[in-house]
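K.L.:
generate a structure from the sequence data that follows.
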Amino acid sequence: MQKSEIQRVVTDMLPYLNNDQLIKLRQSMQKLLIPKNSIDLKNETLLQKYFSSKRAEGCSEKSLKYYRNTLEHALCVIGKNAREIITDELRGYLTDYQFTHGSSKVTIDNIRRILSSFFNWLEDEDYIIKSPVRRIHKVKVATTVKETYTDEELEKLRDGCTKIRDLAMIDFLASTGMRVGELVLLNRDDVNFNERECVVFGKGNKERVTYFDARAKLHLRKYIETRNDNEEALFISLNKPNRRLTIGGVETRLKKLGERVGVGHVYPHKFRRTLATVAIDKGMPIEQLQRLLGHKRIDTTLHYAMVKQQNVKIAHRKYIG
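P.N.:
Sure, this is the predicted structure:
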C-alpha cells in the first residue's frame, strides 16, 4: 500500500476516529512506528516541545507564561491526552469556562486562539492528524471604539506635571507611540537627538527605529541635563536609589497624574492608540504606521487606528457627494 493510499484511508476515517486512534491506524498500516508519535508522549512532553518551538520563533516569556497557564488549565479540566481530545470536548470546555468565570467574549476567543495555536502545531508536527480546533470558529465580538486622548486632555496632563521627568515621559509616549514595555527598556545611548530617533526592542526582541517630535526632544534633553546619576536607563525613579523605571511605576504615575488634573482613564497604551488614530486621520499610509508601531500584522494596526467619524463624513462628501 502506497503512502498516498494510506493517507486516503486515514482521511476517510476522520469522522469516526479520534486523533489517537487515527495515529494508531496509520502506524498499523505503515508497519513502522514513528518515534515522535509514541503513545508514551504525555501532555507535559508535548507542551515542552511546543514552547521550545514558540521560544525559537521569538515569543516573549510573558506570552509563553500566559499560553502555558491557559493550555495547562484546559488539558487538566478535560483530563485527556492532547492527541485524544475531540472538537466537542473543546467546545464544552470553552462554554463551561465562560459560564463559570463570567468571562467576556474577548477572553473566550483568546483561549480559543491559544488552543488553536497549540493543536495546529501538533498537526504540523504530525503528532495528530487534524486539529480539533479547526471547526471552532472565531468568537464574534462587538466592535467598540477605543478611547484616545483629546488635544485638551493631553495639554491638561502636560500642565499638571510637576517633574520634568513626567513631562518628558508624556511627550515621548505621545510622539513615538511606543509600548510602555519598550519605554522602560530604553537607555540614554539608544536616543539620537540630532535625528530625533531611537532604537527600541519590541515584541519577540525585534529591533526597530521610532521617532519623536521637537517638543519631546526639548523636554527629554532638559530632563537628562538635570540628572547626576550613573544609571544608563533613559527614565529612572525620582527617589534614591535612582533605578530604572518599571512598567508598574509608569502606570501608577500616569494614573495619579490623571486623577489630579481631572482626566479619566490615563494609562500608557492610550498614548499609542491616540498616535495611531491621529496618524490615520492625517493621511499616514497604513503600511508606514504598521512599521512605526512595530506590528507584525496590518490587521493589528487597523484595530488600533479608529478613524474619527467627522473625517468619514468629510470623505463621503468629497468622494461620493
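K.L.:
rest of the way, CA atoms for contacts and neighbours
P.N.:
OK.
K.L.:
N19 and E84, how far apart?
P.N.:
5 Å (C-alpha to C-alpha, to the nearest Å).
K.L.:
more crowded one of the two?
P.N.:
N19 (21 against 15; other C-alpha atoms under 10 Å).
K.L.:
state the distance from that one to K130.
P.N.:
Distance from N19 to K130, by C-alpha to C-alpha: 7 Å.
K.L.:
tell me the contacts of R135?
P.N.:
T87 (C-alpha atoms under 8 Å, 6 or more residues apart in numbering).
K.L.:
for H219, grab the count of nearby residues.
P.N.:
Neighbour tally, H219, other C-alpha under 10 Å: 20.
K.L.:
chain center to stretch 178-197: distance?
P.N.:
Relative to its chain's centre, stretch 178-197 lies at 20 Å (C-alpha atoms, centre = their mean, to the nearest Å).
K.L.:
pull the residues that contact that stretch.
P.N.:
For stretch 178-197, the surrounding residues in contact (C-alpha under 8 Å, 6+ apart) are 173, 198-202, 209-214, 217, 232-235, 244-247, 250, 268-269, 272, 293.
K.L.:
among the residues you listed, which are located in strands?
P.N.:
198-201, 209-211 (DSSP state E).
K.L.:
kindly indicate which of those residues lies nearest E5.
P.N.:
F201 (49.1 Å; C-alpha to C-alpha).
K.L.:
that closest one contacts T210, doesn't it?
P.N.:
No. The pair F201 / T210 is not scored as a contact, 10.2 Å apart, by C-alpha atoms under 8 Å.
K.L.:
longest helix anywhere in this protein?
P.N.:
If you go by DSSP state H, the chain has its longest helix at helix 105-124.
K.L.:
check which residues of it are buried.
P.N.:
By 16 or more other C-alpha atoms under 10 Å, the buried positions in helix 105-124 come out as 108-109, 111-123.
K.L.:
to check against the first, give me the structure of this:
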Amino acid sequence: MKLSELWHLYEADKRIQGYSPRTLNAYVLQNKMLMTELGDPEIAEITLPMLKQYLAKQAERLKPSSLGHRIRFVRSLFRYAYEETYLTSNPSLKLREPKLDKRIPKFLVEEDVIHLKISCQSLRERALLELLYCTGCRVGEVERINIEDLNWENCSIVVNGKGSKQREVYFTIECKVWLRKYLTSRGDTCKALFVTDTNPTKRMAIPTIRWALKRLADRGEIETNVYPHRFRHTYACQLLDNGAPLDFIQGMLGHEKASTTQIYAQLRGERRREMYRRFF
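P.N.:
Now for the predicted structure:
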C-alpha cells in the first residue's frame, strides 16, 4: 500500500468518527508536508530513521509546540495503519514529542476589561465582548453558536466544543441585556448568533472575531495583546479568584483532562504579581 492510499483511508476513518472540518484540514496540510519529504513510497518501506529525518528538518524552523503537532499526526497515521493491519509493525512507535516549557496563561486585568467595554462602538462589539468574558468559550465555539442555542430563562448556552462534545455554559444578566439589544437591532434572518457587518446573512468567522477584538483594543489604547483565548484565561482566573475548585473550572472550560486545567492553579499567584506590578 502506498502512503497516498493510506492517507485516503485514514482521512475517511476520521470523517466517520466525526472530526471537525478544521481538524481535517490541518491533517491534510500535515500529510502534504510528510509526502513532500518522503514522496509516495510503500508504507512498509517507511522506517523510524526516515520519519526522524523528516521531523528533524521540521524542527529547524518550528516551535516545540508546532513540532509536537507534526509528531502527533505522524504517530496517529501509522498507529492507524498498524491497528488496521496494513503494517506488521509501527515505525512511529518510538517517536517522542519535544519537552515544552510550562507557560502561565496570559489574562486580562480588570482595568483592561473596563477599557474594552468603554471602547465598544456597536451593539455587536459589546455583546461579543460580554459573551467571551463571562463564558470562557473557545473562539471556535463562539463562531458556531446559533440564536436557538441560547436559553434566555437559564442564561445558558449549549456549545459544541472540541471533538464535537457539547457542554452547557452560562452568561451573566449583563451579557443577556447586551445580547438581546444586539439581536433586536438586527433585521436579518440568519440563525448565527454573530453575523458580519457587511453581510448580515453571513456568520461571523474566527478571523473576523479576532480582527474585531484587535480593533477594539487599538481603540481603547490597550497595550496588552488582546485575542479571543485570552478571555478564556481571564474567565478561569476570575473563577479561581472567587474560590471555584479546579474540577468545577475543568467542567466549565470543557477540558477532557484535569492536567490541562491544573496550569490555571498557577494563575492565582501570577495574577497577584501582575496587579502589584501594575498598581504599586
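K.L.:
list the TM-score for the superposed pair.
P.N.:
Once the chains are laid over each other, their TM-score by TM-score structural alignment, normalised by the length of the second structure reads 0.88; 271 aligned residues with a C-alpha RMSD of 2.2 Å.
K.L.:
hmm, back to that, can you name the two of the ones in strands among the contacts of stretch 178-197 of the first structure that sit furthest apart?
P.N.:
The most distant members of those, if one measures by C-alpha to C-alpha, are F201 and Y211, lying 13.6 Å apart.
K.L.:
residue contacts, K106 of the second structure?
P.N.:
With C-alpha under 8 Å, 6+ apart, K106 of the second structure has these contacts: 230, 233-234.
K.L.:
among those, which are in helices?
P.N.:
Residues from these lying in helices, with DSSP H as the criterion: 230, 233-234.
K.L.:
just the helices in the second structure please.
P.N.:
Counting by DSSP H, the second structure has helices at residues 3-16, 21-38, 48-59, 64-83, 110-119, 123-135, 139-144, 173-185, 206-219, 228-241, 246-253, 258-262, 267-279.
K.L.:
what range in the first structure matches the longest one?
P.N.:
Aligning helix 64-83 of the second structure against the first structure (TM-score structural alignment) gives residues 105-124.
K.L.:
that stretch vs the second structure, average distance?
P.N.:
Once fitted to the second structure, stretch 105-124 of the first structure is off its aligned match by 1.2 Å on average (mean C-alpha distance after the TM-score superposition for the first structure).
K.L.:
not counting that stretch itself, show me its contacts.
P.N.:
With C-alpha under 8 Å, 6+ apart, stretch 105-124 of the first structure has contacts from 50, 67, 70-71, 94, 97-98, 128-134, 136, 138-141.
K.L.:
6 Å instead, please
P.N.:
If you take C-alpha atoms under 6 Å, 6 or more residues apart in numbering as the criterion, stretch 105-124 of the first structure is touched by 128-131, 133, 139.
K.L.:
among those residues, name the buried ones.
P.N.:
128-131, 133.
K.L.:
so which of these is the closest to Q30 of the first structure?
P.N.:
I129 (14.7 Å).
K.L.:
what residue of the second structure matches up with I6 of the first structure?
P.N.:
By TM-score structural alignment, I6 of the first structure lines up with nothing at all.
K.L.:
any idea how far I6 of the first structure is from L25 of the first structure?
P.N.:
Distance from I6 of the first structure to L25 of the first structure, by C-alpha to C-alpha: 9 Å.
K.L.:
map R55 of the first structure onto the second structure.
P.N.:
By TM-score structural alignment, R55 of the first structure lines up with R15.
K.L.:
typo on my end, it should be L254 of the first structure
P.N.:
Aligned partner of L254 of the first structure by TM-score structural alignment: L213.
K.L.:
what's the counterpart of L267 of the second structure in the first structure?
P.N.:
So, by TM-score structural alignment, L267 of the second structure is matched to V307.
K.L.:
state the distance from that match to V278 of the first structure.
P.N.:
Applying C-alpha to C-alpha to V307 of the first structure and V278 of the first structure gives a distance of 8 Å.
K.L.:
do the same with D299 of the first structure
P.N.:
For D299 of the first structure relative to V278 of the first structure (C-alpha to C-alpha), the value is 17 Å.
K.L.:
rewinding a little: list only buried entries from the ones in strands among the contacts of stretch 178-197 of the first structure.
P.N.:
Buried, going by 16+ other C-alpha under 10 Å: 198-201, 209-211, out of these.
K.L.:
okay, these in a markdown table with distance to R165 of the first structure next?
P.N.:
Converted to a markdown table, those look like this (distance: C-alpha to C-alpha, whole Å):
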| residue | distance to R165 of the first structure |
| --- | --- |
| C198 | 18 |
| V199 | 20 |
| V200 | 19 |
| F201 | 22 |
| V209 | 22 |
| T210 | 20 |
| Y211 | 19 |
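K.L.:
of all those, which comes closest to G160 of the first structure?
P.N.:
So of those, ranked by how close each gets to G160 of the first structure (C-alpha to C-alpha), first place is Y211, at 24.5 Å.
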